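Novice: Using only what follows, build the 3D model:
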Amino acid sequence: MSSILIVTDAWKPQINGVVRTLERLAVELRRMGIRVEFLTPQSFHSVPMPSYGEIRLSLTLPHIVRGFIEKYDCDHLHIATEGPLGLMARQVAKRDGRVFTTSYHTRFPEYLQARYPVPLSFSYSWLRRFHNSGQGCMVATGTLEADLRMRGFENLLRWSRGVDHQRFRPLRTALLDHLPGPRFLYVGRVAVEKNIEAFLQLALPGTKVVVGGGPQLEELRLAYPEVLFTGPVEGDELVEYYANADVFVFPSLTDTFGNVLLEAIACGTPVAAFPVMGPIDVIGNSGAGVLKNDLQAAALEALEISSDHCRDVALRFTWRASAEQFLANAEHAYDPAMPAGFRQGAGAGQRSVGNHLNG
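Specialist: Take a look at the predicted model:
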């Protein structure tokens, strides 16, 4: 396999785990000699998604999407998202008899239910039909795989994540020295599905810091004036926030993985989170964080965790291994006798295998 086309409705200028994952996947696959092409909303007229203005919904037609697929002429088609582009790419692939894989990044049924009275059963039924129509659906964790399998999803393939150890690193500066300690940090989208108020309402000593943008930002700024809300931050400044916090608090109950968990521990900052999908798989019993239903107790206990140990755990996750898993899964879609990607990360001890044949 020498070329892959990735169709995604999630793309720059969005700042989220899906976009970062696809960007890093492309970097690593290209280093392995694979040509990687993207079909994104940047190629079309688009409109903002209601309640998610940063997400652009492409305005196009299936025959136009088919034209792009034929133009790129790649060996494999991967549909990363279930938006308009993903739906049309799936329709084209089914009509043309193309092999394709999908990936399940976001628990949209839970996100949708947090905003509107839409039954989970309805949303999962639709997503199940979408993902079961391909030759494999890639999922980030064992917990997510088990959950989706229980809901009738088939052909599930493991595709873990990595972290850039050179970028996300211990970077001690005076950035937060003016704030009373200890400093408890959240990084991510400021939106209702992230359950941020479960963090903001904790009676913790020191200072709470929230880094990120989103539809709830101004509302929460007004409601919690004692909290430092920075808005979106990127580059080394983001690394500084991670590295100079005492604990990274992750209150989400709906994430499928949580790339920010890896970014935090790569910077030497321990995690406090609920024992749910994502934290269970990334942090687990690695000792790089504390998972408890009592988030306040978890945050206080995490203060005792060694920064060096957090960093050591993060080093087990690499983007190279993640890309090898992805490639092995793509090859498996054509020949099920070939091994799909193995698991990587805390407690796994395995690296993925893939032929990544060039030519």
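Novice: rest of the way, CA atoms for contacts and neighbours
Specialist: OK.
Novice: so what secondary structure elements neighbour the helix or strand hosting residue 261?
Specialist: Under the criterion of DSSP states H and E, residue 261 resides in helix 259-266. Counting by 3 or more Cα pairs under 8 Å, 6 or more residues apart in numbering; DSSP states H and E, the packing neighbours recorded for helix 259-266 are helix 235-244, strand 247-250, strand 271-273, helix 279-282, helix 307-314.
Novice: switch the cut-off to 7 Å
Specialist: helix 307-314 (3 or more Cα pairs under 7 Å, 6 or more residues apart in numbering; DSSP states H and E).
Novice: Work out the gap between the helix it packs on and the centre of the chain.
Specialist: Mean-position distance between helix 307-314 and its chain equals 20 Å (Cα atoms, centre = their mean, to the nearest Å).
Novice: Quick one: the helices in the chain, in order.
Specialist: 17-31, 62-72, 84-96, 108-113, 120-132, 142-150, 197-200, 217-223, 235-244, 259-266, 279-282, 295-302, 307-314, 319-334 (DSSP state H).
Novice: which of these sits most buried?
Specialist: helix 259-266 (a mean of 27; mean count of other Cα atoms under 10 Å).
Novice: List of residues touching the helix holding residue 261?
Specialist: 17, 163, 165, 168-169, 187, 242, 248, 288, 310-311, 314 (Cα atoms under 7 Å, 6 or more residues apart in numbering).
Novice: Second chain to compare with the first, below:
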Amino acid sequence: MLQRLSDIEDNIWAQAATPIAIPERLLIVSDAWHPQVNGVVRSIENTNRELIRRGVEVSMITPDGFRNIPCPTYPEIRLSIASYRKVAAKIEAARPTYIHIATEGPLGLTARRWCIRNGMPFSTSYHTRFPEYVAARLPIPESWLYAFVKWFHNAGYGCMVATPSLADELKQRGIRNLLSWSRGIDSTLFRPYPLEDNPFGLPRPIFMTVGRVALEKNLPAFLDLDLPGSKVVVGDGPARAELQKLYPDVHFLGAKFGEELAHAYSQADVFVFPSKTDTFGNAILEALASGVPVAAYPVTGPADILHGNAKAGVVDTDLAKACVAALSCSREAARSVALNYSWEAATTQFIGNVRVANHRGRKQTHAVSL
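Specialist: All right, here's what the predicted structure looks like:
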């Protein structure tokens, strides 16, 4: 599992990643929060739990603390309407030792402004291919949007990314101070269950995908495939109603959570991940932990996770070929790959990166003042 990127200075990381003697108060600013169900929210939730267990005081600024409106074309996402004064008051009330800005939305932009105005170093994370998602919905060139992403993240002292391939891509786009923050899995919840003969009342093999039913997930690439057995979609989102009409033979089970979700995963024969724009794919780890081989395109996320693990899944530019080939993969090998990931290890990376960013910023500010 990736620990940290090669361009991080080892001596700085070793010094700054060590816990400090004074109480640590971390403020996380995120435009993505409940009731959204996505990888950003789950990653922050799991990381927060581990941070608190380690004695880090965690507070958050999220849309639920402000008046908000639904995002055009994607009403599940709420956009905060918050003045600079109100956000600044919340930041100052938290008295943070560190600030981490998780998203490039209205709250993230306001927190960025406050940090720069007050000389407060901060870290960021690149969770979502923001330029591709916006360009798919609005007539804005991706090049303009990537210029915005570069402007946003380069103001901080550490931009966290989940995989080496994504780091390479962003580095080519001029984004600096890249830091590795992998992801974890609850391997107690997501686990193999006894296989049923006809899960969901459907004939095997079961080809399943799990996640938001939305434009950017590229679901038709899976739903259009001519495959044996049954296709199952678990999740909800803005495209669900339309896709259910277009694909009456596909079984849409809606959103599931907890043990019900874990059981659903475990009954699949192949987990299909058709997205080409995810920056990691938490659902891939959930499927693997459930003992389900993965079929995907050779893109950031699945290509990183399955690299060197051909018995656990198949990546191929021909998704149908990958799906059929994955039927011959090993459920034991799939589970074994997932066990390499834990939220404990991912949180060690995260808090180390936060300290690194703060260390860099304080060091630069001190040098400038001299």
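Novice: TM-score of the superposed pair?
Specialist: Once superposed, the chains reach a TM-score of 0.92 (TM-score structural alignment, normalised by the length of the first structure), with 337 aligned residues with a Cα RMSD of 1.3 Å.
Novice: And residue 350 of the second structure, what's its match in the first structure?
Specialist: Matched by TM-score structural alignment, residue 350 of the second structure corresponds to residue 326 in the first structure.
Novice: Do I have it right that that match meets residue 160?
Specialist: No: counting by Cα atoms under 7 Å, residue 326 of the first structure does not reach residue 160; the two are 8.5 Å apart.
Novice: Give me the aligned partner of residue 222 of the second structure over in the first structure.
Specialist: Under TM-score structural alignment, residue 222 of the second structure pairs with residue 199 in the first structure.
Novice: go on, residue 299 of the second structure?
Specialist: Under the alignment (TM-score structural alignment), residue 299 of the second structure pairs with residue 276 of the first structure.
Novice: same thing with residue 123 of the second structure?
Specialist: So, by TM-score structural alignment, residue 123 of the second structure is matched to residue 101.
Novice: For that match, give me its contacts.
Specialist: 77-79, 134-137, 330.
Novice: Shared with the second structure, which of the residues you listed?
Specialist: Using both residues aligned by TM-score structural alignment, their matches' Cα atoms under 7 Å, the second structure keeps these contacts from the contacts of residue 101 of the first structure: 77-79, 134-137, 330.
Novice: and the aligned residue in the second structure for residue 231 of the first structure, what is it in contact with?
Specialist: Counting by TM-score structural alignment, residue 231 of the first structure lines up with residue 254 in the second structure. Contacts were defined as Cα under 7 Å, 6+ apart; by that measure residue 254 of the second structure touches 234-236.
Novice: Buried among those? Need that as a selection in PyMOL.
Specialist: Selection of the buried residues among the contacts of residue 254 of the second structure in PyMOL, burial being defined by 16 or more other Cα atoms under 10 Å:
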select buried, resi 234+235+236
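Novice: The longest strand along the first structure against the second structure, how far on average?
Specialist: Across the first structure, the longest stretch assigned as strand under DSSP state E is strand 52-59. Mean deviation of strand 52-59 of the first structure relative to the second structure after superposition (mean Cα distance after the TM-score superposition for the first structure): 0.9 Å.
Novice: residues contacting the counterpart of residue 176 of the first structure in the second structure?
Specialist: Aligned by TM-score structural alignment, residue 176 of the first structure pairs with residue 199 of the second structure. Neighbour list for residue 199 of the second structure: residue 267 [criterion: Cα under 7 Å, 6+ apart].
Novice: Now do residue 199 of the second structure against residue 327 of the second structure, distance only.
Specialist: As judged by Cα to Cα, to the nearest Å, residue 199 of the second structure and residue 327 of the second structure stand 17 Å apart.
Novice: Ok, residue 59 of the second structure next?
Specialist: Relative to residue 327 of the second structure, and taking Cα to Cα, residue 59 of the second structure is found at 44 Å.
Novice: All good on my end, thank you.
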